[in-house]
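Undergrad: Fold the following.
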Amino acid sequence: MRGSGGPRAFWEREQGPVPRPGLPSPPRGPYGSPPPAGTRSASHPEYGSPPAGPPARVGGAVASLVVAVLSLVALVAFTVWSELWFLLLAANAPGVALGITALLKIPDAPEVERYIRYTWACNFAYMAVLAVFLVSLAALAVFFVLLGT
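TA: A predicted model of the protein is given here:
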């Protein structure tokens, strides 16, 4: 297990104590070697416990929030340009709110995963509703062009 370089192997192997930020470095033996057994333990107040699992997916939470915000910005820009203010009723506000909630839940990995899924579900539902609206708007425009000629 020690020789494999995959991410799963990294989190499953024994890590040892992890120094906390801002605290002095761990005591070292002569010539920079580790100290003798028993002088350094994970229960020492200067060291945190080894990581229990992979960190929460911060990148996934940020990506889902960026897509939600960009969809909101695009809708607002189109609404201002077309002056169809009723379109703001279909804004992706739940996606933005869930994306922010995912970022606020960072230490708790299962919660972050759940809110990332919720945010992407809102983003995809928003895109589906927008596609249906744009297709119907295009069909209506074609109908009026054919009717006018």
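
Undergrad: From now on I want contacts and neighbour counts done on CA atoms only, so please keep to that.
TA: Will do.

Undergrad: Can you tell me how far the closest residue to residue 111 other than its chain neighbours is from residue 61?
TA: Sequence neighbours aside, residue 105 is the residue nearest to residue 111 in space, at 6.3 Å (criterion: Cα to Cα, 6 or more residues apart in numbering). Per Cα to Cα, to the nearest Å, residue 105 is found 10 Å from residue 61.

Undergrad: for residue 139, same thing?
TA: On the measure of Cα to Cα, residue 139 and residue 61 end up 36 Å apart.

Undergrad: Next, the structure of the following sequence, for comparison with the previous one:
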Amino acid sequence: MGGAVAALVVALLSLVVPALGLYLGMWFFLLVANVPGIGFGIMAVVRNPDAAEVERFLRYSWACNFAYAVLSVVFLIPIMVLAVIILSV
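TA: Next comes the predicted model:
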């Protein structure tokens, strides 16, 4: 059960990136919100008596969290390059 809660907490913490993007005026960061990871994390916590379903949703949630982290880096690199170009001019 601890792994399911950890996956859900990590998925919820991943909402910091879209919130920061929205704060900076980059609305397209909302498109990469980790909604599937949060949904699978909730399902893993809710399906407590059925261990097989908990493990399945736990794997799905961690896979979404990992994919979200990779996607965030892919989005962050061009933003950082653009910021360096703007600040250097």
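
Undergrad: now what about the TM-score between them?
TA: With the length set by TM-score structural alignment, normalised by the length of structure 2, the two chains reach a TM-score of 0.89; 89 aligned residues with a Cα RMSD of 1.4 Å.

Undergrad: hang on, the earlier thing: counting neighbours, go ahead and name the busier of residue 105 and residue 61 of structure 1.
TA: More crowded of residue 105 of structure 1 and residue 61, by other Cα atoms under 10 Å: residue 61, with 26 against 17.

Undergrad: Quick check: that one touching residue 101?
TA: No: Residue 61 of structure 1 is beyond contact range of residue 101, at 9.1 Å (criterion: Cα atoms under 8 Å).

Undergrad: before we move on, the earlier item: overlap in contacts of residue 105 and residue 61 of structure 1?
TA: Contact criterion Cα atoms under 8 Å, 6 or more residues apart in numbering; residues bridging residue 105 of structure 1 and residue 61 by contacting each: residue 112.

Undergrad: that older thread, translate the residue nearest to residue 111 of structure 1 into the numbering of structure 2.
TA: Under the alignment by TM-score structural alignment, residue 105 of structure 1 pairs with residue 47 in structure 2.

Undergrad: cool, and residue 121 of structure 1?
TA: Under the alignment (TM-score structural alignment), residue 121 of structure 1 pairs with residue 63 of structure 2.

Undergrad: I'd like to check which residues are in contact with its match.
TA: Residue 63 of structure 2 makes contact with residue 37, according to Cα under 8 Å, 6+ apart.
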